[in-house]
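Peer 1: sequence-free structure coming up:
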């Protein structure tokens, strides 16, 4: 998992654990942002459809 940051064979165990923890946190934040963006897009599409219908 941490390999995407480059060479990890010279890192000690604590650094590896911290790096993996940061990676997991970044993935969680990214997933949350993607869902928020998806909700915003769905709301915008609903608003556009409503305006098109003249409601």
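Peer 2: Happy to help now that I have it. All of these numbers come straight from a predicted model, not from anything done at the bench.
Peer 1: From here on, just use CA atoms for contacts and neighbour counts.
Peer 2: Will do.
Peer 1: Number of residues surrounding residue 27?
Peer 2: The number of residues packed around residue 27, counting by other Cα atoms under 10 Å, is 12.
Peer 1: typed the wrong thing, it's residue 24
Peer 2: Neighbouring residues of residue 24 were enumerated by other Cα under 10 Å; the total is 13.
Peer 1: where's it, which helix or strand?
Peer 2: Under the assignment given by DSSP states H and E, the secondary-structure element containing residue 24 is helix 13-52.
Peer 1: Against that first model, consider the following:
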């Protein structure tokens, strides 16, 4: 987003549901509403390789 500023450019990546930790923080009402959840994950940015150098 900010190009070379703040550490350079990074490759695109994906976070999958299976990589996330799910924690139910509030119960549902017993009908269609199943409650509130928090999802956490760890991901490290990988620098984009510079071409032509």
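Peer 2: Alright, I've got the coordinates. All of these numbers come straight from a predicted model, not from anything done at the bench.
Peer 1: Quick check: TM-score for this pair?
Peer 2: Once the chains are laid over each other, their TM-score by TM-score structural alignment, normalised by the length of the second structure reads 0.21; 29 aligned residues with a Cα RMSD of 3.9 Å.
Peer 1: ok so, going back, show me what counts as buried in the helix holding residue 24 of the first structure.
Peer 2: Along helix 13-52 of the first structure, the positions that meet the burial threshold by neighbour count (16 or more other Cα atoms under 10 Å) are 16, 19, 23.
Peer 1: what's the spacing between the last one and residue 16 of the first structure?
Peer 2: Looking back up the chat, that one is residue 23 of the first structure. Using Cα to Cα, to the nearest Å, one obtains 10 Å as the distance from residue 23 of the first structure to residue 16 of the first structure.
Peer 1: what's the offset of the helix holding residue 24 of the first structure from the middle of its chain?
Peer 2: Mean C-alpha position of helix 13-52 of the first structure versus that of the full chain (Cα atoms, centre = their mean, to the nearest Å) differs by 4 Å.
Peer 1: I'd guess residue 26 of the second structure is in a helix, am I close?
Peer 2: No: secondary structure assignment (DSSP: H, G, I helix; E, B strand; the rest coil) places residue 26 of the second structure in strand, not in a helix.
Peer 1: Looks like residue 22 of the second structure contacts residue 36 (just checking).
Peer 2: No: with contact defined as Cα atoms under 8 Å, residue 22 of the second structure does not count as touching residue 36 (10.3 Å).
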